[in-house]
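**Q** pasting the structure only:
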């Protein structure tokens, strides 16, 4: 017999304090336990007569998925209870609001929307790297930690790519939140990480315009309309929405997942670097597509059921370059390494990085000896370095970092942008390098990803760390 949850009851050592939320599929309770010093929350499914059977299946999915997740972008799992006695999940209670709290403030300034979008995309990237597609990205399922990170909650509709998908096995109708569901999700496809990017695009559209891009349809006919009818471009509603932000949002809202960003990490990188977003016709649109264009898409709707799958990985490769001290031989060797890496992964993004070293004491001039802006000159040098690679504008970005410690700057950039691989060169051997160590050595020792250090003959062997 299932035990009743009420204030003051002790369940498996957890003391129930008070009910804090009653949702459509579950009730949330504040609980305490002597073994845990952090605030806790107990999630209990609603199992009364007449409840949707998806409640039970979704709860089973969350019980399977949440214990396998780690990191600041999800609540910490504590314990779970059996359906035979008392079904529940106890997790960390995140001390922060959901993005739903921002709805009365809409529309938000474009810069704030981009910042929110970048942080949510970072959270999605962390989730996708753990083989989970959320499939219910919406404001009420995104919490803001006091430290600023976004945390995703409620995994009842999620899909773990290495676990059985009970929702798909037991139901033939799509589950999700209508304003944010991706087209392929509506058609029953639940294994596409880029579905979450579509949902985030819908959220950013809503936050920058104050209007949901597809309304709030309640039936399959209304849901399927987004497969053939595009929304009014954000700038047609809010002229102050910059073209680069509209470009990103409309790319997220592409019907075919293959036309969206390959990964959440690449989406976050674009949102943090608006000056390097490659603008297309999307950026300048002010109106929906014409009636006949939409009608032709509607006639071809069946072709969208089998959406294109991503071809291979879509990593972000970072190449740390110092053109002023790099020999032609080293530059050629680094370009050869990068060219090989990029050709092996067609969806990869290259981030060319240079560190403008600052003095520890005193003021630094922004101009060089010729009176040219140092930052701008470095950007020009990076573009010149990358030109022989022949990469398209959308495949490469350029970043000049200003820091006292080049190694620290490179490591911080790699961590904040979820870089998958770093390529850099080693300085020539010298007494000073022997005494103080090398930038490449420090990066290789502490980087969160693989590091390829390129050396030419006479300067030791290259390798990875």
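**A** Arrived safely, thanks for sending. All figures in this text were calculated on a predicted structure; none of them were measured in a lab.
**Q** Could you use CA atoms for every contact and neighbour count after this?
**A** OK.
**Q** how many other residues sit next to the spatially closest residue to residue 60 that is not a sequence neighbour?
**A** Leaving aside its sequence neighbours, residue 60 sits nearest to residue 156 (C-alpha to C-alpha, 6 or more residues apart in numbering; 7.6 Å). Residues lying near residue 156 (other C-alpha atoms under 10 Å) number 26.
**Q** ok now do residue 156, which residues does it touch?
**A** By C-alpha atoms under 8 Å, 6 or more residues apart in numbering, the contact list for residue 156 reads 57-62.
**Q** isn't there a strand covering it?
**A** No - judged by DSSP: H, G, I helix; E, B strand; the rest coil, residue 156 forms no part of a strand; its state is coil.
**Q** Can you tell me how far it is from residue 299?
**A** Separation of residue 156 from residue 299 (C-alpha to C-alpha, to the nearest Å) stands at 34 Å.
**Q** ok, structure two:
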């Protein structure tokens, strides 16, 4: 089945599609309506064209899990989600007010307006954090305004939910975010600190106050990392009318160490609302950047920073084990895939609260340019996700206890090992190649993984009784597992 083409006038599962509002590199936004709903709706679809970044699909999967769990004035109301053929979609409340993006045409803003705006954003962030979500992409285009003046956070594709698998963090080693607004710890791969959103708000307030981004707009990882040791020009150097207390607040939000920022977004909102209660420090008096010698010392002694240099995975429920299952979705591997599902079913009762991570590797060519669509125009990555979900349906596990990962790599064994190592997997189930000829020609992925994985590995293999002259009594043995501790 080819993916459905969305167009004005189309009825999508009862929703009448209107005009397209936006098409970006990751998603499309369309207006929509339904007779029984008396407010405007918005339909969001991931971009599935040739060459699309896999992160667009993974981010959409993350938003599909997070948005239904959110409520309140500061998020759009979730309405529905589904798949039209191989075209996933989300339906949500359409916020009638504009985003903060048009404000960029009028920068710099009066400092009073910046402080008031910062207060409203901090209140929205506090509401989000209380619902166990860190946004991780706070920027003007992701902040919309209700007629009441309340600010609404949108686009949760890069977000982290404390009680859900972190698909973006588990599948990608490079950080994802909007370069000018990313916190230092986010640049280094840490995605679970709510104070990262404070840093982004500090960048936004600085930008709206001065008309200049405090850390520029770097396009390389090396440029992003400069914010770990290079402090921004103090706002009062660029805006002499900025009160000392507002510079104190902004520079505290922009501290490299999360622990040096405000304890919560609620504390930040309170400070912005009651400037007379702010304790001024040396931050408020700064008119110059730190001396070059200080910056150089930080640059070459940044191992002293209390920020992890690599991803430090944390399970969504603290201590529950992760049971990963590497599934070959090819037709000839169907018997082993079924055996793996049976094994998972038998193991789960002995692993209370365990999360099942379903893995499939989309093998890439080493020198060829890989296509992301098949000959019918269907996104291959999305097809694999759908097949993984179909495989897992009989397990009847809720979102928080199961996740689906299509890993794109030239080396399947290396991709599985990287996932297992990076995400502290406790037990891996994997099937051996169904064909001995394929094992000979392509090598044994399961053997390589079993030899190098840091966790227990159970391999399911199809064992057949072979005879020189097989007679009618020859039997086929069922798939059997073997385990490496």
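**A** Sure thing, it's come through. In this text the structure is predicted, and so the values were computed from the model without any measurement.
**Q** rewinding a little: can you find the partner of the residue nearest to residue 60 of the first structure in the second structure?
**A** Counting by TM-score structural alignment, residue 156 of the first structure lines up with residue 157 in the second structure.
**Q** measure its match to residue 239 of the second structure for me?
**A** 35 Å.
**Q** And for residue 448 of the second structure?
**A** 60 Å.
**Q** Equivalent analysis for residue 114 of the second structure, please.
**A** Residue 114 of the second structure is 12 Å from residue 239 of the second structure, by C-alpha to C-alpha.
**Q** Do a quick rundown of the strands in the stretch 151-300 of the second structure.
**A** 151-153, 160-161 (DSSP state E, counting those that start in this stretch).
**Q** I'd like these as JSON lines, with mean neighbour count and distance to residue 200 of the second structure appended.
**A** Shown next, in JSON lines, are the strands of the stretch 151-300 of the second structure (neighbours: other C-alpha atoms under 10 Å; distance: least, C-alpha to C-alpha, whole Å):
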{"stretch": "strand 151-153", "mean neighbour count": "24", "distance to residue 200 of the second structure": "13"}
{"stretch": "strand 160-161", "mean neighbour count": "24", "distance to residue 200 of the second structure": "15"}
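**Q** Residue 403 of the first structure contacts residue 411, correct?
**A** No - under the criterion of C-alpha atoms under 8 Å, residue 403 of the first structure makes no contact with residue 411, lying 11.6 Å away.
**Q** So between these two, which is more surrounded?
**A** residue 411 (19 against 16).
**Q** For the stretch 1-150 of the first structure, which segments are assigned as strands?
**A** Along the stretch 1-150 of the first structure, the segments classed as strands by DSSP E, counting those that start in this stretch run 10-11, 14-22, 26-32, 40-45, 77-81, 88-92, 132-133, 142-144, 150-152.
**Q** got these as JSON lines, with distance to residue 204 of the first structure columns?
**A** Listed next are the strands of the stretch 1-150 of the first structure as JSON lines, based on distance: least, C-alpha to C-alpha, whole Å:
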{"stretch": "strand 10-11", "distance to residue 204 of the first structure": "41"}
{"stretch": "strand 14-22", "distance to residue 204 of the first structure": "26"}
{"stretch": "strand 26-32", "distance to residue 204 of the first structure": "27"}
{"stretch": "strand 40-45", "distance to residue 204 of the first structure": "28"}
{"stretch": "strand 77-81", "distance to residue 204 of the first structure": "29"}
{"stretch": "strand 88-92", "distance to residue 204 of the first structure": "27"}
{"stretch": "strand 132-133", "distance to residue 204 of the first structure": "19"}
{"stretch": "strand 142-144", "distance to residue 204 of the first structure": "13"}
{"stretch": "strand 150-152", "distance to residue 204 of the first structure": "15"}
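**Q** so which of those gets nearest residue 445 of the first structure?
**A** Of all the strands of the stretch 1-150 of the first structure, strand 150-152 sits nearest to residue 445 of the first structure, with 28.4 Å by C-alpha to C-alpha.
**Q** Give me the mean deviation of that closest one from the second structure.
**A** Superposing on the second structure and averaging over aligned pairs (mean C-alpha distance after the TM-score superposition for the first structure), strand 150-152 of the first structure comes out at 0.4 Å.
**Q** tell me what that strand is packed against?
**A** helix 110-128, strand 142-144 (3 or more C-alpha pairs under 8 Å, 6 or more residues apart in numbering; DSSP states H and E).
**Q** what stretch of the second structure does stretch 91-103 of the first structure fall on?
**A** Under TM-score structural alignment, the match for stretch 91-103 of the first structure is residues 92-104.
**Q** ends of that stretch, how far apart?
**A** By C-alpha to C-alpha, the extent of stretch 92-104 of the second structure from end to end equals 26 Å.
**Q** mind checking how far the residue nearest the centre of the first structure is from residue 190 of the first structure?
**A** With distances taken as C-alpha atoms, centre = their mean, residue 121 lies nearest the centre of the first structure, 2.4 Å away. Distance, residue 121 of the first structure to residue 190 of the first structure, by C-alpha to C-alpha: 19 Å.
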